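Enquirer: structure here, sequence nowhere to be found:
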């Protein structure tokens, strides 16, 4: 994608990867609008980055999505980049009871929200000389984490949707790029500075370099072996991956 002269809307832009991307794009001189439900956090980020703007959005609410989409189109007619970044990552137990409200919330936030928001903005994006949709999935879209089974499944779904979306937009001015983060040291689950987590600044730097190319899928080199899932032999890979985390659990306190 072109890394300058854009008007960029980023969901979940008040913290973690979303904030990191927002600040990186802002430093390049792009017009950046961040969105989220927590106005205090949005205000904190925009105050720290003069010129960055924000709008409140409940990605779980179709009415909020439609209202925000219309506001964006009216207020920022040059809008040409959508970053579907907002997400939640609750733990669950696929071998036991799955709380229905938590499951629905995860599906709605991580998958239905990006689909709804893109749908609300797609005709506007197609009217621009060049546009980009960036979907934030996860390495867990390819190698699921058993303790976050529903989350992993939502990211696999968004990856699949991105593949279809890219094909159907092939004859338009809209391109689709997917970023698939590894474990990054953010507060998505718990920011504990575990040495296995990739530092946020290093992830953002490598991801921005990837976005500056025409590659449809941006991944950091550290996770390439997991991305290159060995097809029909994936069962052993996934078992071994999850067993390693059982043997060396992620600290949560």
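Expert: That came in fine, so what should we check first? Since this is a predicted model, take the numbers as computed values, not measurements.
Enquirer: switch to C-alpha atoms for all contacts and neighbour counts from now on
Expert: Fine.
Enquirer: what's the strand or helix carrying residue 201 in contact with?
Expert: Residue 201 belongs to helix 200-211 when assigned by DSSP states H and E. Identification of contacts with helix 200-211 by Cα atoms under 8 Å, 6 or more residues apart in numbering yields 1, 3, 16-17, 20-21, 24, 177, 179, 181, 184-186, 218-220.
Enquirer: check it against this one:
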């Protein structure tokens, strides 16, 4: 992927990893469009980087994703890079009865359905522009963490989906990249201790590793601890699964009485 002169759409770009990537791509002389669920977060992102073009969209709502794709294709037909970054993580104890079935599956709706629908609706445009699709999975796509069972399963889905997508599109001139971050210092990981098992990267460190991976043409970018999880999942799966379960035990909600 070339790093300059693109028009890039980043879902979930109003905070965290998405916003950090957005600001870096602007710095590298790209036009960047971001989505976010709330106007307040989009306005805050805009105040940090005025060059960003903002679109309010809930990544779990098929109608909103459809309307977003129609708007982008009409207003920005030269958009050639899609970064599927929107995602949520919820710590869960599966022994507890969910408060609502809708809430219980929101990680599936955003992380899985949102990525699949967004990719499908923008695929013809990306193919026409011989562009790039970057799907953000996680180091937890390779090793499940006990305290986030649904999140980890959704990220394993994204890993598999991205691999299949890459092979389907390799003859169409579309590059497909997977970015699998480790724990990154954002609101999503606020409860993780920095002196524990988790080696937490800053967003700046993650962005630096991502740009380096894209520059070198990597199809799977696994910065920091994510590369270790990926390797150990193949060499010592039982060991690393138990190690991660022990490290995350304190973050799982207690069983309701």
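Expert: On my side now, so go ahead. All values derive from a computational prediction rather than experimental measurement.
Enquirer: and the TM-score between them?
Expert: Remark: TM-score between the superposed chains equals 0.92 [TM-score structural alignment, normalised by the length of the first structure]; 249 aligned residues with a Cα RMSD of 2.0 Å.
Enquirer: and of the contacts of helix 200-211 of the first structure, the nearest to residue 41 of the first structure?
Expert: residue 16 (11.6 Å; Cα to Cα).
Enquirer: that closest one: neighbour count?
Expert: A total of 18 residues lie near residue 16 of the first structure under the criterion other Cα atoms under 10 Å.
Enquirer: how far away is it from residue 94 of the first structure?
Expert: Residue 16 of the first structure is 27 Å from residue 94 of the first structure, where distance means Cα to Cα, to the nearest Å.
Enquirer: hmm, back to that, which residues of the second structure does the helix holding residue 201 of the first structure align to?
Expert: Aligned by TM-score structural alignment, helix 200-211 of the first structure falls on residues 203-214 of the second structure.
Enquirer: all helices for the second structure, in order.
Expert: 16-27, 39-48, 62-75, 101-104, 106-107, 114-128, 149-169, 203-215, 225-235, 237-248 (DSSP state H).
Enquirer: out of the ones you listed, nearest to residue 192 of the second structure?
Expert: Counting by Cα to Cα, residue 192 of the second structure lies closest to helix 237-248 out of the helices of the second structure; the figure is 8.7 Å.
Enquirer: so which bit of the first structure is that closest one matched to?
Expert: So helix 237-248 of the second structure sits over residues 234-245 in the first structure, by TM-score structural alignment.
Enquirer: next, the mean deviation of that stretch compared to the second structure.
Expert: Superposed on the second structure, stretch 234-245 of the first structure shows a mean distance to its aligned partners of 1.8 Å (mean Cα distance after the TM-score superposition for the first structure).
Enquirer: quick one: that stretch to chain centroid distance?
Expert: 24 Å (Cα atoms, centre = their mean, to the nearest Å).
Enquirer: what does stretch 57-64 of the first structure give?
Expert: Relative to its chain's centre, stretch 57-64 of the first structure lies at 16 Å (Cα atoms, centre = their mean).
Enquirer: ok, now stretch 221-229 of the first structure?
Expert: Distance, centroid of stretch 221-229 of the first structure to centroid of chain: 18 Å (Cα atoms, centre = their mean).
Enquirer: which residues does that stretch contact?
Expert: Contacts of stretch 221-229 of the first structure with the rest of the structure, by Cα under 8 Å, 6+ apart, involve 139, 142-143, 182, 237.
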